[in-house]
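S.K.: What follows is a predicted protein model with its sequence.
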Amino acid sequence: MSAAVAALSRLPLWQAPMAGGASCPELAAAVAGAGGLGFLAAGYKPVEAMRAEISGLRGRTGRPFGVNLFLPQPPPADPAAVADYALRLADESARYRTPLGDPDRGADDAYEAKVAALLADPVPLVSFTFGCPDAEVLAAFARVGTLTVATVTTVAEALAAHRAGADGLCVQGVEAGGHQGTHRDDPGTDGRGVGLLALLGEIRAAVPLPLVAAGGLMRGSQVAAVLAAGASAAQLGTAFLACPESGANALHKQALTDPAFEGTVLTRAFSGRPARGLVNRFIEDHGRFAPSAYPQVHYLTSGLRQAAARAGDPQGMALWAGQGHRLSRPLPAGRLVELLADELDAAGG
C-alpha cells in the first residue's frame, strides 16, 4: 500500500475533501496538475451530483484523485433536543427571513447509492469520514482496484479500520478545521481530541498501515514534520480554502485572515457534531446549547447559513477553519502546491 499511496501523486501533498462546495473539480484538478492529490467531497450531495463532479474532474485531468464519503449516522439520543434547539433558533429565522430546514431529511447521506456508483465506475481512491465501512464494502472496493482510507481520530478507531481491511488511515488531529471525523459522537469527549503529532506517534506504534496526516498543516515545514513522524503524506484543507479555484464563499475566504475573527473553536452550533470554525456571533450565541444530533442540526441550520451568506453576514455562517488559518495564502492552487513543495524541500522533507 505504501507504494500505491506514493503512486497516487508525485508529491506527498493531498488536498482535503471539504464538503459544502469548497472541494470542487476546479480545485482538485489544479492540485493534481501540480503534482498533489486532488479530492472531491461527496458529502451532502445527491449521487447524481457526485457523478457529475467526477465526470467534470476527469475532463480536467488524467491524474489520480480521491472521493470522500460520509458514513450513515445513528439517530440522536434525544430527538426532543433538536426541537428545543429549533425553538432557540426562531430569532435567527426572523433575522435572516428564512425558515429553518427539515432536520429529518435523512441521516444516511445516500451512502449505499454512492458506494454502488463508485463500484460501478471506480475511482483511484475513496476515503471515509464518521466511521469505517464493514469488511465487505472495503473488499468490494479492493476488487475494482480502488484504494480505501478511513479517517481516524484515536488509536481504537485506527485498530478497528485496520481489522476491517482499510488500505490506509487519515489521522486527523484536533487542530483540523471542519468536522472531527470521530467514528462515534460522544458529547462526553468534546474538546478532548489529541494533537496531530502525538496522535501520529500513537497510531504509528499500534497499526501497520500507511498514514496520511491531517490537522492544521499550512506550510511545507509542517508537512516535513509529519513525514518525519511517520506519515506517508499530508492532507491540507484550510490551506487550500483561499485559493481562487476553491468553491468556498468569498466571505469565508476573507475571514481566514481577518483580524476581526480572533481564533477557532470546536462547536456543535451549526451541525450537531463537533467541528472547528472561526468564532463568530452564531457560535457565541448558540454553541453551548446545540445538541448532539448530526446531521439533524446541519439540515436545521442550512437555510440560515445560506441566507447569512446571501446577506453578506459572516457572523451567521459556518466558517470552518483549522488552527493555522492565519497562515492562509490566496494563491492559485497549483502555485500553492509548488510553494509547499519548495518549503518541504527546504525543510529536508
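M.R.: Perfect, I can see it now.

S.K.: Could you use CA atoms for every contact and neighbour count after this?
M.R.: Fine.

S.K.: next helix or strand past the host helix or strand of residue 171?
M.R.: Here residue 171 sits within strand 168-172, counting by DSSP states H and E. Downstream of strand 168-172, the first helix or strand assigned by DSSP H and E is strand 178-179.

S.K.: Buried residues, the very next helix or strand once past that following strand. List them.
M.R.: Moving toward the C-terminus from strand 178-179, the next helix or strand (DSSP H and E) is helix 196-206. Across helix 196-206, burial judged by 16 or more other C-alpha atoms under 10 Å covers 196-197, 199-200, 203-204.

S.K.: so where do the helices sit in the stretch 1-150 of the chain?
M.R.: Remark: helices assigned in the stretch 1-150 of the chain by DSSP state H, counting those that start in this stretch are 2-8, 25-33, 47-58, 79-88, 90-96, 111-120, 135-143.

S.K.: and here's the other structure:
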Amino acid sequence: MVDGETSHLALGATIVNTGLFYTDNHSPRNMARIEILDGVVKLAAFETNCKVVKVPTHDQDLIDRMCHRFGLSSERAYEGILPTITYFKDANWAYFCYKNYDTDFHTLRDNGLTDLVALKRACRRFVSGLEKLHRSNQSHGDVTCYHLVTSNGDGFLGGSIGPSLLDTYTRGHGGASVLVTDPFKKDMVDLAKAIEDSIHPNILPLGYPNTELGMFIYFLKHHNRLNSITPHPYVLTSMEVRDFYVTVREDFRPIARGTLNNEFRSRKSARSFPNSRLGWHPVVRDSADQTLGAFGYANYHNDDMGLVTFIRDFWVHAQKDGQVSVLEHCDDIHRLLEETFPGYSGIVYEVALLGRHGRIIF
C-alpha cells in the first residue's frame, strides 16, 4: 500500500489508464496525480485520502478478478462501484489507485482499505446496504428514493433508485453508464445481485456522477424537505452540461441549512464562458457545520429552451443558440421555469433536479 503526502512509484510503468483525478470535492490540495511522459509514468503523487493497493503482476488471475470487481478493463479503467479507481501496472506490480471521499465514504475512510480483503469487504457492505434499503425504504409519492447506507450505519454512499429510472444513460464519465437498465428494475435485491455479479460492464450504479443525486436526496430527507415528486424515466445529471462553464468567487460560503430559492442570494461576480465544461460543486453543511455532502448541479432542461442550471449561488441559462446568461433574481427564475415547464409548481429549492424532458421530479 502507498499513502502519504508524496509517494513515488511505478517509474517506467505501462499505462492502462491514468491522468489527473481529485479527491474531496475537487480540492487541488487533496488529490492524486499521475504524470506521464511518452507513455510511461514519471511521477505518481498520492496525497490525503488517496490509497493504492498493489497486486503482484504475475498473479494475473487476481488482477483479472479485481478488474472485474471494480468495473475496470485491461484497455480502459473507469469509475466502478467504489470511489474513482484507476489502474496501471509495471513489471512487478499492478496498482489499483482510488480516492476516498470523507463526506460520503466514512467506512472506507475509517477502514483505510489497505488490502484486497478490505476491498472485497467494502463491496459486500455496498450490496448489504442495497438490501437493507430494500427492506426499509420509504416511499414519497410515486417514486421510491433509497438512501444508501453502509451495513453498520456509519456513512452513506450517494445514490437513488426509483421504479421509473429504467433507461441507461450512456454519456457518463469514462464511458460508464449512469443509470441502470431494465433487467435491474424489479427490486433492490435483484439490483444488488447485478452489482455483485457485474453483469453489465458499463453499469455505474449509484456512483459518480449519480453520487450528486444521492447526496441531494439525502439532504432533502435529512431535513424533511422531500416533496413534489413526479416520476420520470430519465434523470438529468451534471454530465449533461456540455456547453458552458461558470466561475465564482473564491470566498464562496457553504449554503445554509433551510435556505430556499425565495431567499435566493445572488453574486455579481459570475463570469460565463461558452463552450467549456461546468466544473465545481457546492457543499451543504448542517447547523453543526458537519458536511452532509458535496452534490452537483440542478439542471432544468428540455429540447426547446436549452438548459437552466444551479451552480453555487447562481442560476445559469444556456440557450440552444449558445448564449449563456446568469439569472440574478428569483422572479426571473420562476418566470423562466413557468414559461418553459408546464405544470411548474412554483416551489424551487436551491438545488433541484428535473427530468430530462422538463418534468420536475423533486
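M.R.: Arrived safely, thanks for sending. None of the values given here were measured: they were computed from a predicted structure.

S.K.: Quick TM-score on the pair, please.
M.R.: The pair, once superposed, lands on a TM-score of 0.27 when counted by TM-score structural alignment, normalised by the length of the first structure; 167 aligned residues with a C-alpha RMSD of 7.0 Å.

S.K.: re earlier: if we take the buried residues of helix 196-206 of the first structure, which one ends up nearest to residue 250 of the first structure?
M.R.: Residue 250 of the first structure has its nearest neighbour among these in residue 196, at 28.7 Å by C-alpha to C-alpha.

S.K.: looking at it, the closest one is touching residue 171, isn't it?
M.R.: Yes - counting by C-alpha atoms under 8 Å, residue 171 is a contact partner of residue 196 of the first structure at 7.4 Å.

S.K.: Now for these two: what residues contact both?
M.R.: 213-214 (C-alpha atoms under 8 Å, 6 or more residues apart in numbering).

S.K.: Which among the helices of the stretch 1-150 of the first structure is found nearest to residue 226 of the first structure?
M.R.: Nearest of the helices of the stretch 1-150 of the first structure (C-alpha to C-alpha): helix 2-8, 15.6 Å.

S.K.: residues of the closest one that come out buried?
M.R.: Across helix 2-8 of the first structure, burial judged by 16+ other C-alpha under 10 Å covers 5, 8.

S.K.: Is residue 124 of the second structure located within a helix, as I assumed?
M.R.: Yes - Residue 124 of the second structure sits within a helix when classified using DSSP: H, G, I helix; E, B strand; the rest coil.

S.K.: Relative to residue 211 of the second structure, how far out is it?
M.R.: Computed as C-alpha to C-alpha, to the nearest Å, the residue 124 of the second structure to residue 211 of the second structure distance reads 19 Å.

S.K.: So which of those two has more stuff around it?
M.R.: residue 211 (24 against 16; other C-alpha atoms under 10 Å).

S.K.: in a helix, that's where that one is, yeah?
M.R.: Yes - according to three-state DSSP, residue 211 of the second structure belongs to a helix.

S.K.: Single out the most deeply packed of the helices of the stretch 1-150 of the first structure.
M.R.: helix 25-33 (a mean of 26; mean count of other C-alpha atoms under 10 Å).

S.K.: packing partners for that helix?
M.R.: strand 38-41, helix 47-58, helix 333-346 (3 or more C-alpha pairs under 8 Å, 6 or more residues apart in numbering; DSSP states H and E).

S.K.: Between helix 333-346 and that helix, find me the angle.
M.R.: Note on geometry: by axes from the mean of the first three to the mean of the last three C-alpha atoms, to 10 degrees, helix 25-33 of the first structure and helix 333-346 are set 40 degrees apart in direction.

S.K.: Relative to residue 125 of the second structure, how far out is residue 118 of the second structure?
M.R.: Between residue 118 of the second structure and residue 125 of the second structure the distance is 10 Å, computed by C-alpha to C-alpha.

S.K.: you'd agree residue 21 of the second structure is up against residue 33?
M.R.: Yes - in this structure, residue 21 of the second structure is within contact of residue 33 by C-alpha under 8 Å, at 6.4 Å.

S.K.: quick revisit: let me know the closest of the buried residues of helix 196-206 of the first structure to residue 161 of the first structure.
M.R.: For the buried residues of helix 196-206 of the first structure, the nearest to residue 161 of the first structure is residue 203 (11.7 Å; C-alpha to C-alpha).

S.K.: So the closest one versus residue 125 of the first structure, what's the distance?
M.R.: Applying C-alpha to C-alpha to residue 203 of the first structure and residue 125 of the first structure gives a distance of 21 Å.

S.K.: again with residue 157 of the first structure
M.R.: Distance from residue 157 of the first structure to residue 125 of the first structure, by C-alpha to C-alpha: 20 Å.

S.K.: next one: residue 26 of the first structure
M.R.: For residue 26 of the first structure, the distance to residue 125 of the first structure - C-alpha to C-alpha - is 18 Å.

S.K.: Near residue 65 of the second structure, how many other residues are there?
M.R.: Residue 65 of the second structure has 11 nearby residues by other C-alpha under 10 Å.

S.K.: and if you look at the one 3 residues further on?
M.R.: Burial measure for residue 68 of the second structure: 17 neighbouring residues, criterion other C-alpha under 10 Å.

S.K.: Can you classify it by secondary structure?
M.R.: helix.

S.K.: Could you tell me how far it is located from residue 60 of the second structure?
M.R.: Distance from residue 68 of the second structure to residue 60 of the second structure, by C-alpha to C-alpha: 12 Å.

S.K.: ok, now residue 192 of the second structure?
M.R.: 27 Å.

S.K.: between the two, who's got more neighbours?
M.R.: Using other C-alpha under 10 Å as the criterion, residue 192 of the second structure and residue 60 rank with residue 192 on top: 21 against 12.

S.K.: Who has more neighbours out of residue 118 and residue 125 of the second structure?
M.R.: Ranked by neighbour count (other C-alpha under 10 Å), residue 118 of the second structure and residue 125 place residue 125 first, with 17 against 14.

S.K.: do you know how far that one is from residue 326 of the second structure?
M.R.: From residue 125 of the second structure to residue 326 of the second structure the distance is 42 Å (C-alpha to C-alpha).

S.K.: What of residue 120 of the second structure?
M.R.: 46 Å.

S.K.: Looking at these two, which has the bigger crowd around it?
M.R.: A direct count of neighbours by other C-alpha under 10 Å for residue 120 of the second structure and residue 326 places residue 326 higher, at 21 against 15.

S.K.: Just confirm the more buried one contacts residue 317, I think it does.
M.R.: Yes - using C-alpha under 8 Å, residue 326 of the second structure makes contact with residue 317 at a distance of 6.3 Å.

S.K.: Can I get the helices and strands packed on helix 25-33 of the first structure in a markdown table including distance to residue 221 of the first structure?
M.R.: Shown next, in a markdown table, are these (distance: least, C-alpha to C-alpha, whole Å):
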| stretch | distance to residue 221 of the first structure |
| --- | --- |
| strand 38-41 | 21 |
| helix 47-58 | 29 |
| helix 333-346 | 5 |
